[in-house]
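A.B. asks: Take this sequence and fold it.
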Amino acid sequence: MAECDECGAYENMPYQCHRCGNTFCSDHRLPESHNCPGLADWNDPSGVFDSGFDDSVRNRGRSDTGVFDRAKAYVGRQTSTGGVVSFFRGNATYLFLALMWVTFGFQFFIFSFFLGIPLTSSLWRSVFVLSTGHPLYVWTWITSVFAHGGFTHIAFNSIALYFFGPVVERRLGTKRFTALFLGAGALAGLAQVGATLLISPGIQTGVVGASGAIMAVMGLLTVLRPNLTVYLYFIIPMPLWLLTIGFAAFSAVAGLSSIGPGGIANWAHLAGLGLGLAYGAVVKRTRSVPESIRVGGGPGGPGRRRF
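C.D. replies: Got it, this is the predicted structure:
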């Protein structure tokens, strides 16, 4: 017995889509019934029906096939169904994870090591940090979501997004999940900057990290599956609703007493959580979530386990 990746129904004889690799019930087995990303390449000669054969072999010695044509064919194969890029199509969670680590590399290696731009410089901050000094640097509303303050910061956020992101994305769909993640992340950062300006005017501070966006994901999941068992520090089991309430209470007290112990963006966490809870109330009327979270192997891949 398997679970349909579209509606969550259990199926004794499941169907596996050969284009996206996910498992579906009889009602959603057809590609058009589960919005399969392979549909976009149905009539693309370089996509579904591409043999992968390098045309340059057939045209060796001919002047009409140059480097540009071979490069174009290679890009077409990688971006079509079955290519490397196709893995991220319909899997925004893993795309966001990749962008977080790529941005981290730019922060601490490309900018600092190769370009020699100090981490405390105004240029570095203007690229990656949403700050009280320049809240209208609109690009930082997004770049600050993917930027992080250190390895521990990005590691914990990556673990949380890896566990909770895919199950929420399957229920919302990739487009809505993308809008939630980016929108909540940007608004959470702006909430932190705004709270700082109101509570402690004159203090120059900034915010980085995907914590606000991830809290929105957890808030939405709390509304849909409040009794989902999670493990605090990977050891202490508790229902998700209890963890959410405890975290919200801590963030509220810490946020009112100061801008945050240890540089924690408590108001960003609260804003992200509030957005997730509000959107979860809307989603709950029309969608459901599975009874367990699958971890490992990627969507539709081998080695998936249930918790």
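
A.B. asks: use CA for all of it now, contacts and neighbours both
C.D. replies: Will do.

A.B. asks: Where is the longest helix in this structure?
C.D. replies: helix 174-199 (DSSP state H).

A.B. asks: this one as well, want them side by side:
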Amino acid sequence: MRATLETLGVTLLVGAVQVALGVVGLAGLFVLSTPLAVAPWTVVTSVYAHGSIGHLLANALALLLVGPLVERRTTRRRFHAFVVGTGALAGVAQVTLGGVLGPSPAVLGISGAVFALGGYLLAGNVVSATVFDRLRLSGRAQFALFGLAAVLLTATTATTAAPGVALIAHGVGAFCGLVAGRVGLLDVQ
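C.D. replies: Predicted coordinates for the structure are as follows:
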């Protein structure tokens, strides 16, 4: 559970820095928005930053549920790279695609990475591998199935989500995790 707790520690540290900087009006230094070139560091910092204590607590709980299960199958370095990579990709997708659908949004939080960890668990286990091997689906069919599964996973959160929740980030995170789990990207065996 070491990498999960380290990730949670970084999230709490960034939250504390956010609060401190918020006192002088600089909490926005962590927010990912477009154009990305204006503040490129936010691609990473936004993964660990959160909009409120409730937001942070919800994501921390979800991380504590799925993180240790993925962590047992990989190295600390791979775990952290996966969290940063999928979280950043989910955030960039949210601000890029969300901007196409309406005003350019801003994004904060580790939920895209948490959805990726959950997707990894769903597609990267023995039962799923057995089912996929028996079905003998083509790569394209599996890709499409993962896309549908990501949409369904995201839709389940959309029904209870507060306004402004990064649903595109959730879907992209889940999709990345499903694909990574299927190919065993993090497995060290």
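
A.B. asks: coming back round to it: how big's the offset between the longest helix of structure 1 and structure 2?
C.D. replies: Following the fit onto structure 2, the mean deviation recorded for helix 174-199 of structure 1 is 0.9 Å by mean Cα distance after the TM-score superposition for structure 1.

A.B. asks: Provide the aligned range in structure 2 for that helix.
C.D. replies: Using TM-score structural alignment, the residues of structure 2 aligned to helix 174-199 of structure 1 are 76-101.

A.B. asks: Can you tell me, leaving aside adjacent residues, what's nearest to residue 227 of structure 1?
C.D. replies: The spatially closest residue to residue 227 of structure 1, leaving aside those adjacent along the chain, is residue 239, at 4.8 Å (Cα to Cα, 6 or more residues apart in numbering).

A.B. asks: so what's that neighbour up against?
C.D. replies: 226-230 (Cα atoms under 8 Å, 6 or more residues apart in numbering).

A.B. asks: repeat for residue 164 of structure 2
C.D. replies: Counting by Cα under 8 Å, 6+ apart, residue 164 of structure 2 has no contacts.

A.B. asks: what about it, which SS state?
C.D. replies: Following DSSP: H, G, I helix; E, B strand; the rest coil, we place residue 164 of structure 2 in the coil state.

A.B. asks: And for residue 231 of structure 1?
C.D. replies: strand.

A.B. asks: wait, it sits on residue 243?
C.D. replies: No - counting by Cα atoms under 8 Å, residue 243 is not a contact partner of residue 231 of structure 1; they are 9.3 Å apart.

A.B. asks: neighbour count winner among the two?
C.D. replies: residue 243 (19 against 12; other Cα atoms under 10 Å).

A.B. asks: And the more buried one, how far from residue 267 of structure 1?
C.D. replies: Look at residue 243 of structure 1 and residue 267 of structure 1: by Cα to Cα, to the nearest Å, they are 17 Å apart.

A.B. asks: For residue 121 of structure 2, what is the corresponding residue in structure 1?
C.D. replies: For residue 121 of structure 2, the residue aligned by TM-score structural alignment is residue 221.

A.B. asks: count of neighbours near that match?
C.D. replies: Residue 221 of structure 1 has 26 neighbours, counted by other Cα under 10 Å.

A.B. asks: residue contacts, it?
C.D. replies: 168, 276, 280.

A.B. asks: Remind me which helix or strand the residue nearest to residue 165 of structure 1 when sequence neighbours are not counted belongs to.
C.D. replies: Nearest non-adjacent residue to residue 165 of structure 1, counting by Cα to Cα, 6+ apart: residue 93, 5.6 Å away. In the assignment (DSSP states H and E), residue 93 of structure 1 maps to helix 92-105.
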